[in-house]
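Asker: Below is the sequence, then the predicted model.
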Amino acid sequence: MVGDAYEAYVGRWSRPVAEEFLRWLDVPPGRRWADVGCGTGALTETVLAMTDPVRVLGVDTSEGFLSHARTRIVDVRSAFCAGDAGSLPLPGRRLDAVVSGLALNFTPDPQRSAAEFARVTAPGGVVAAYVWDYAEGMGMMRYFWDAAVALRPDTAASDEMRRFPLCRPDPLARLWTDAGLREVTVRAIEVPTVFTGFDDYWTPFLGGQGAAPGYVASLDDEHRHALRDLLRTRLPVRPDGSVHLSARAWAVRGVAAGTG
């Protein structure tokens, strides 16, 4: 299933990032939230567990992800609907917190999406998001793409470091400021990603969900096996077979303008 493949790939690592992200936002209980680009519901679930919201609406374009989220998250305070980040199916200035986890860089027009986040947030409400640091801080992907490019230099254009220049502090801050948000700040959130062995690292890349798994799916058997074998030699494997890496995300937050 689509949701299961995503969970195995990066969903499992997004939860500790979500927890630190929400501690940073420090939104009081009893607030109305939207999680845009909610995917399988990792951030939605964490909002429910940590912030005691009155309501959380998860929005995503993928029916597969939404189905997974609805099945896994059974809470009367939550709801899920199909929708585009650039044209949210929500009235203006109603929500206390609008968040997005690991999705902003995949929207066709991040500027429009940020403007929509600001539009639906009540004056003084929080607008925040986080994205992986593809350039340096997301170890599992950095090892993958460095190996892929070493084998086939023409692959460089597919590397998420090049595809998503938004995923850096300065572009994120500009995006939020240009959307009219105030008190904009950016910070890094870093969490450990420990794989029990090489197979625990490699197998999720065979699931087809995400840019790197999609690239693996496009390879013939010879090139896929060559990539697997090169990664096996490059990863820092400990004596017990485990692989200890880390994942860094960049998080941005701002406050919606207006007085009510």
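Answerer: That came in fine, so what should we check first? Numbers count the residues shown, from 1 in each chain.
Asker: use CA for all of it now, contacts and neighbours both
Answerer: Fine.
Asker: wait, what's in contact with residue 142?
Answerer: Listed by C-alpha atoms under 8 Å, 6 or more residues apart in numbering, the contact set of residue 142 reads 134-136.
Asker: Count residues in the vicinity of the residue lying closest to residue 13 once chain neighbours are set aside, would you?
Answerer: Among residues not flanking residue 13 along the chain, residue 193 sits closest, at 6.7 Å (C-alpha to C-alpha, 6 or more residues apart in numbering). Using other C-alpha atoms under 10 Å, residue 193 has 20 other residues around it.
Asker: Show residues contacting the helix or strand harbouring residue 193.
Answerer: For residue 193, the host element (DSSP states H and E) is strand 182-195. The set of residues external to strand 182-195 that reach it, using C-alpha under 8 Å, 6+ apart, is 13, 16-17, 20-21, 169, 172-173, 176-177, 201, 242-257.
Asker: which residues are contacting stretch 58-67?
Answerer: By C-alpha under 8 Å, 6+ apart, the surrounding residues in contact with stretch 58-67 are 1-3, 34-41, 44, 78-85.
Asker: What's the end-to-end length of that stretch?
Answerer: 11 Å (C-alpha to C-alpha, to the nearest Å).
Asker: okay, now the one to match up with it:
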Amino acid sequence: MSEWSSGDIYESYVGRWSRPVAAEFIGWLDQPAGRRWLDVGCGTGALTSTILRTADPASVLGVDPSEGFIGYARQTVDDQRASFEVRSAAELPDGPYDAVVAGLVLNFIPERVEALRRMREIGSMVAVYVWDYAGGMQLMRHFFDAVAEVRPQDREHDEGIRFAFCTAEGLEELFTEAGFTTVTTREIVVPTEFTSFDDYWRPFLGGQGVAPAYLRSLAVPDQEVVREAVRSRLPIEADGSIRLTARAWAAKAVS
């Protein structure tokens, strides 16, 4: 199974936390009804479904290079205004679109500036959000801090290091390099609550995403060492629950 192939597993890992962020994000964009939207890297359809529910669009096209994610979105997003296509960010369709958005995907696009330039060509408004991997995305931060403690030789897997641009300043720099003149940024913080350590840990075993894929690459005894190091770091309540928060950074600009 590839790193990005199963919609169900991805949903249990971070897809479910993307949905409250998406709601804040779309509210912040404050677009009029009847707009044509393009959702780049739509994944399982979290952002697309939020646009449909809250922005009253004329249409939404969701594109993603993963056939598994597109299949999941087609099965779960039941709205005639939505359509989905298997496309990468390097193969975006011609516009024009009133709004081009990308949720939790910019860091996985190799040619980020080129992708933003293309979004600027086809969209009147372009907006993105990414997790704050280095600090505020706590469920991932606890994992990689534990890895740094018990397997320092694997620090290069840390998303906070790999995606250091995922800050307000980093996004503004990318947008400016892509040709946008006025860029607005903000943080979005949502709760991520787990009923137990198993509820927290189980999605890491699915192989969907950077941290789970890294964990799966380890021998079972090494996985157990990481597991216990993570457990020791988490703020586990007396009833076993774990209350964390997830911070995303968002940016928007008009073409």
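Answerer: On my side now, so go ahead. All figures in this text were calculated on a predicted structure; none of them were measured in a lab.
Asker: Spatially central residue for the second structure, please.
Answerer: Centroid-nearest residue in the second structure: residue 104, 2.3 Å away (criterion: C-alpha atoms, centre = their mean).
Asker: Distance check, the aligned partner of that one in the first structure against residue 232 of the first structure.
Answerer: Residue correspondence to the first structure (TM-score structural alignment): residue 104 of the second structure is matched to residue 102. Using C-alpha to C-alpha, we find residue 102 of the first structure at a distance of 27 Å from residue 232 of the first structure.
Asker: Also residue 28 of the first structure?
Answerer: Applying C-alpha to C-alpha, the value for residue 28 of the first structure to residue 232 of the first structure is 46 Å.
Asker: so what's residue 217 of the first structure up against?
Answerer: Per C-alpha under 8 Å, 6+ apart, neighbours of residue 217 of the first structure: 206, 208.
Asker: thinking again about what came up before, kindly give a single PyMOL line that selects the buried subset of the contacts of strand 182-195 of the first structure.
Answerer: Applying 16 or more other C-alpha atoms under 10 Å to those, the buried members can be selected in PyMOL as follows:
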select buried, resi 13+16+17+21+169+172+173+176+177+201+242+243+244+245+247+248+249+250+251+252+253+254+255+256+257
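Asker: Just to be sure, which of the contacts of strand 182-195 of the first structure are found in strands?
Answerer: 243-255 (DSSP state E).
Asker: need the residues you listed in CSV with distance to residue 122 of the first structure, can you?
Answerer: Output for these, formatted as CSV (distance: C-alpha to C-alpha, whole Å):
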residue, distance to residue 122 of the first structure
243, 44
244, 42
245, 39
246, 36
247, 32
248, 30
249, 26
250, 24
251, 21
252, 18
253, 15
254, 12
255, 9
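Asker: Tell me the one among these nearest to residue 146 of the first structure.
Answerer: residue 245 (14.9 Å; C-alpha to C-alpha).
Asker: Surely that closest one and residue 143 touch.
Answerer: No: here residue 245 of the first structure lies out of contact with residue 143, judged by C-alpha atoms under 8 Å, at a distance of 9.8 Å.
Asker: mind listing the helices in the stretch 51-200 of the second structure by residue range?
Answerer: For the stretch 51-200 of the second structure, the helices defined by DSSP state H, counting those that start in this stretch cover 67-76, 112-122, 138-150, 159-162, 168-177, 197-201.
Asker: Ignoring the adjacent residues along the chain, who's closest to the residue nearest to the centre of the second structure?
Answerer: Spatial nearest neighbour of residue 104 of the second structure, excluding adjacent residues (C-alpha to C-alpha, 6+ apart): residue 130 at 4.5 Å.
Asker: ditto for residue 132 of the first structure
Answerer: residue 249 (4.2 Å).
Asker: ok now do the one you found, which residues does it touch?
Answerer: Taking C-alpha under 8 Å, 6+ apart as the test, what residue 249 of the first structure contacts is 17, 130-133, 137-138, 188-190.
Asker: any idea how far residue 223 of the second structure is from residue 196 of the second structure?
Answerer: Going from residue 196 of the second structure to residue 223 of the second structure by C-alpha to C-alpha gives 19 Å.
Asker: do the same with residue 150 of the second structure
Answerer: For residue 150 of the second structure relative to residue 223 of the second structure (C-alpha to C-alpha), the value is 11 Å.
Asker: now swap in residue 128 of the second structure and tell me
Answerer: Applying C-alpha to C-alpha to residue 128 of the second structure and residue 223 of the second structure gives a distance of 33 Å.
Asker: quick one: what helix or strand has residue 27 of the first structure in it?
Answerer: Using DSSP H and E, no helix or strand contains residue 27 of the first structure.
Asker: what's the nearest residue to the alignment partner in the second structure of it if we skip its chain neighbours?
Answerer: Under the alignment (TM-score structural alignment), residue 27 of the first structure maps onto residue 31 of the second structure. Closest residue to residue 31 of the second structure apart from its sequence neighbours, by C-alpha to C-alpha, 6+ apart: residue 55 at 6.8 Å.
Asker: so what's the counterpart of that neighbour in the first structure up against?
Answerer: Aligned counterpart of residue 55 of the second structure in the first structure: residue 51 (TM-score structural alignment). Counting by C-alpha under 8 Å, 6+ apart, residue 51 of the first structure touches 22, 27-30.
Asker: Tell me how far residue 51 of the first structure lies from residue 148 of the first structure.
Answerer: Separation of residue 51 of the first structure from residue 148 of the first structure (C-alpha to C-alpha) stands at 41 Å.
Asker: can you check residue 78 of the first structure too?
Answerer: Residue 78 of the first structure is 40 Å from residue 148 of the first structure, by C-alpha to C-alpha.
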